[in-house]
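Engineer: sharing a model that was predicted from the sequence below.
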Amino acid sequence: MTTVAASQSVNIGIKKLGEYVNDAYRLNIEAHNSELECRATISVDDADNSISPTELISILSKNEITTAIDLEQIAVFCSEAAEGKNLENFLLASGSEPIHGEDGWFELIVATGKEKTDLEVDAFGRVDFKSVQSFSNVTPGQQIGNIYPPTEGTPGKTITGKPVPSKPGKPNRVIAGTGVRISDDGTQAIAEKAGRTIFENNVLSIAEELVINGNVDLSVGHISFNGFVDIKGDVLDDFNISATKGINITGAVGVCQITSDGPVTLGTMAGMGTGKITCKGSLQARYLNQVTVECRGDVNISHELRNAVIKATGSINIPKGMAIGGELIALEGIEAKILGARSGAKTSVTSGIYFPETDQLQNLQRRLKSLVDQIKTISSTLAALRKKPPCNQSKALREAIELRIGVLTQRQINLDADREEVAEELLGFAVNEHPTANPKINILDAMKEGVSVKLGETTEEINNEISGPISIIENPEMGGFSYLTYSPLKVGAESLEEVVG
């Protein structure tokens, strides 16, 4: 069988590398995308004598395409051709695009404020902020940022290994404004007075006072503040608030991400299932609907929780309100006037659990399951490939199958290693002792039928409405729960177990 290579020609947007014709097939090899891709088109007349991976790799090598070859694509291409399929513009090799140099940039090592409108500073250096994204306290002489030069970039490569030049980055033009100076070597920004840092239109300056009188909306943007944020109005959908010392929002919050290293106080929040509050202090609110909360302290709700997921390392308290639907998880106890409803979404409550540990454990379990599923899929594919009778296969198809088996086997080895690592981490996972753990639930008025309760090792669904005031703890001796005369959450479940025992 003779293969004839046609002369090369150039089409619009495509460089033709060669045409190879014989009795079994007609093959066209082309360079696409500025020679960053090699693509092939084949018309098969005799599947039994179709092109093999070795032949195809040889043709590509003659066109100086070697290191860019994708072996798995070669295997798939030859497999499809060996089954008599005609293929068009099939990707066989890929170069690499150039990575252009990064522009010079300014790194703030304190929290910043970025406003969309000009700031007005009075004679005393006070600023009325109506547009804030982030904010920081600084002291005189403190370094507040680094100035980095641009980089040259990294050239790319065509499918034949020819370099593709990259573009160098542009220098950053940070400007020192009020209260800021640039070091003599041009690499640092230094504060010259106490206050909070603002970065706007490449001008870095220091202001001494923050006031937000209106809503957080398009005129304000996201807020990230290294201190306490006090918002007098509402926070509209899709505007996120982050602070290190605490957040107070007088009005209503929409579908937002509220993050604080301190306490959070707000009026109401309707999260639509994606809104989230993360705080390392206590949380106080009147009403939360479809909100996820992760709180490293106590959660206090004055009116209602509806279809919310509340996780607290302290206690969850709704003494004058109700929780309907969703999930409540607390380390130090849960107290509510009403839990659940006769109809609607199911309500689940768990007390005595430190949620960061359980979340970590569940994440490891999910990762392990994903790895096991991937390994199972590859094993099934390998088994199917190895069952195909070699005697009835053409040389090209046999070679393509062997190549695919090799690629999948290596992938399976890598996944097995990841699986062993995660399994070992799971095996060594241990739950710590938490002295403040209080697996106890207080009901002041009623717990409705259908509420799922977990205390310690016991999980039960309430079959009949329970009237309060009452305290519920686990009864490890008799099984199930003990329903006791109401006592405050500060009276721990452990001391009540001793009384019951």
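Structural biologist: Thanks, I have it.

Engineer: okay, CA-based contacts and neighbour counts for the rest of this
Structural biologist: Fine.

Engineer: burial of the nearest residue to Phe481 once chain neighbours are set aside, as a residue count?
Structural biologist: Distances taken as C-alpha to C-alpha, 6 or more residues apart in numbering put Glu474 closest to Phe481, at 4.4 Å, once the chain neighbours are dropped. Per other C-alpha atoms under 10 Å, the neighbour tally for Glu474 reads 24.

Engineer: against Ala312, how distant is Glu474?
Structural biologist: Distance from Glu474 to Ala312, counting by C-alpha to C-alpha, to the nearest Å: 20 Å.

Engineer: repeat for Ser471
Structural biologist: 19 Å.

Engineer: compare the two (neighbour count), which wins?
Structural biologist: Neighbour totals were compared for Ser471 and Ala312, and Ala312 leads with 31 against 22 (other C-alpha under 10 Å).

Engineer: my guess is the more buried one contacts Ser351. True?
Structural biologist: No - contact criterion C-alpha atoms under 8 Å: Ala312 and Ser351 do not qualify, at 9.6 Å.

Engineer: this is the comparison structure:
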Amino acid sequence: MSDIVFGSEKEGFLLEILSEGVFLTIYVPKENSPFFKDVTLLCALLKKHGIKNYKITDLLKTIQEHSGVRSEIVAPEAAQEKVIPVPVIDISKDKMEAVISFSGDDGEFQYDRDYIMELLADKNITYGIDKALIDEFVKVPSCSQVIAQGKIAKNGENAYIKKYIDFSQKGRPSSGNYGKVNYKDMNLCFLVAKGDPLAERIPQTKGENGMNIMGQEIICRPGKPIPLTKGKNTEIIDENLLIAAIDGQAIEEGNRITVDPKLEISSDVDVSTGNINFNGSVFIKGNVQDGFSVRADGDVHIGGTVSGGTVEARNIYIEGGILGMRRGKIYAREDIRTNFIENADITAERDIYIADVALHSEINAGRKIIIKDRRGQVVGGHSTAGVLIDVKILGNFMDIVTKVEVGVNPIINKKYRLITDSIGNDKKQLKNIKNALNMLGTGEKLSAERQEKFARLKRMQFPLAGKLEREEAELKEISGQLKSMDNAKIRVSDKVNPGVKIIVAKFLYTVQTEAQHCSFSADVKRECVSLNPY
């Protein structure tokens, strides 16, 4: 074997492969120069030149001593004998993982954890070292093992908008019990109240930096922001929450959500729309078909007719007319205005205005019924108003029974009874509370239980007294409305046909012969209905 020499004093080691043996010198490091520790390099050089029969412990001992003394590590006769393999550490290209392996048999493994830690240090591996996995490898070296692993950088998540309304369900029928589809509830509008949450911005996150096994930081990518856009009639609170500023319907317009206090429907209210239940005002260009309903907290304006449908709102305007078909009902908390009604049941807490005719219908108005445009005629049915009925014609030439009544307001009468009953109950309860307080005394020198009872009664007393005061004020107002009905009258600018029944207050008058340009009022002294000029 030819002589070969590796290294130098400057490199910190000298490996001599000679015919008389193999020698290793580990020099004492000079000032500012590192210790030589790379046993893996020495093993690789020996293996490359067929030097197998050496003891790894001899190598380690020479390296640890750094004496600068030339040491024989392989005798001449053993230079070509088998050498014990050493563990090898492979580092992944991204420096995120270190894998240790051993090519020899388990019985040839002569290393411990400290040795492997030195190997890691030689390769500048400082982060993510798992000593438990190193111990596992030491026990079973024939199995390769990941003994160091970096921390993957976690990129930040982008901000996104979380919507509290599923606008994709618009126009789709809702599902009821047992999965049944309700085609009268088509989710045509999404109703919201003031203060309801509409959308929320979930902010972006910064992410978390990672680290490779060499201890080098891996910078993460932060999430991207997204704006929370404010739509009409909405507000942003706490920077990330969009709420409704008013009652109405929520509408999605691109990346905005707006709240509209009115609902516009360009078609009929039928199976394509389902029933309408809205907390604002509703504008319908078409008709309300049989069996469908429109309910609104605001006003309802219908461009066509109501055919057997139900409408409830504050004010109701029906341009076409009302075909009740003896099923539909119209109810307004204030006024109703329409062109005609037939076989309908309509009620307004204030006034009803009909442009043309009212045929065979139940009409109830808290104050006035006015039918004076065009024909201005009432035929059949029962019309009731609190203060005034003013029409052109009552009945027709066929003497169809037509009943008209004033001086009665069922809605006001019902309110009067309810408030009167409530006032009586509240006065009784307030009296009982005062009696109980008087029995308990001033609240001094009472047991804890009686003191608690005394305080509870005191808390009940003042809200109840306030409620009673409000009820008495409302009763006074209603009493004034009832008093105004004393002067109720029916006015007919053209004629009254025979067969018409006139009721003023509690007095009845049946028209036997045609009367023209007249009015009817109550004659309290004579206890009858008085026929007067228009």
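Structural biologist: It's in. Values in this document were obtained by computation on a predicted structure and should not be read as measured data.

Engineer: TM-score for the pair, please.
Structural biologist: Taking TM-score structural alignment, normalised by the length of structure 1 as the basis, the two superposed chains have a TM-score of 0.45; 263 aligned residues with a C-alpha RMSD of 4.2 Å.

Engineer: correct me, but Ile470 of structure 1 touches Asn442?
Structural biologist: Yes - in this structure, Ile470 of structure 1 is within contact of Asn442 by C-alpha under 8 Å, at 5.8 Å.

Engineer: higher neighbour count, these two?
Structural biologist: The neighbour count for Ile470 of structure 1 versus Asn442, taken as other C-alpha under 10 Å, is higher for Asn442 (30 against 20).

Engineer: is Thr25 of structure 2 part of a helix or strand, or is it coil?
Structural biologist: strand (DSSP: H, G, I helix; E, B strand; the rest coil).

Engineer: what's the distance between it and Leu59 of structure 2?
Structural biologist: Thr25 of structure 2 is 10 Å from Leu59 of structure 2, by C-alpha to C-alpha.

Engineer: which one's more surrounded, those two?
Structural biologist: Thr25 (24 against 19).

Engineer: pretty sure the more buried one sits against Gly7.
Structural biologist: No - between Thr25 of structure 2 and Gly7 there is no contact under C-alpha under 8 Å: 9.4 Å.

Engineer: got any residues that touch both of the two?
Structural biologist: When contacts are counted by C-alpha atoms under 8 Å, 6 or more residues apart in numbering, Thr25 of structure 2 and Gly7 are jointly contacted by 13-15.

Engineer: neighbour-wise, which of the residues you listed leads?
Structural biologist: Most surrounded of the shared contacts of Thr25 and Gly7 of structure 2: other C-alpha under 10 Å gives Phe13, at 24 neighbours.

Engineer: buried residues in the strand or helix carrying Glu469 of structure 2, which are they?
Structural biologist: In the assignment (DSSP states H and E), Glu469 of structure 2 maps to helix 448-484. Neighbour counts over helix 448-484 of structure 2 (16 or more other C-alpha atoms under 10 Å) mark 451, 453-454, 457, 461, 464, 468, 471, 475, 478, 481-482 as buried.

Engineer: by contact count, what packs against that helix?
Structural biologist: helix 410-440 (3 or more C-alpha pairs under 8 Å, 6 or more residues apart in numbering; DSSP states H and E).

Engineer: give me the buried positions along the helix it packs on.
Structural biologist: Buried, per 16+ other C-alpha under 10 Å, within helix 410-440 of structure 2: 410-412, 416, 419, 422-423, 426, 429-430, 433, 437.

Engineer: greatest separation within those residues: which pair is it?
Structural biologist: Taking C-alpha to C-alpha as the measure, the buried residues of helix 410-440 of structure 2 span a maximum distance of 40.5 Å, between Pro410 and Leu437.

Engineer: hmm, back to that, need the shared contacts of Thr25 and Gly7 of structure 2 in JSON lines with secondary structure and distance to Glu72 of structure 2, can you?
Structural biologist: Formatted as JSON lines, those follow (DSSP: H, G, I helix; E, B strand; the rest coil; distance: C-alpha to C-alpha, whole Å):
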{"residue": "Phe13", "secondary structure": "strand", "distance to Glu72 of structure 2": "14"}
{"residue": "Leu14", "secondary structure": "strand", "distance to Glu72 of structure 2": "12"}
{"residue": "Leu15", "secondary structure": "strand", "distance to Glu72 of structure 2": "10"}
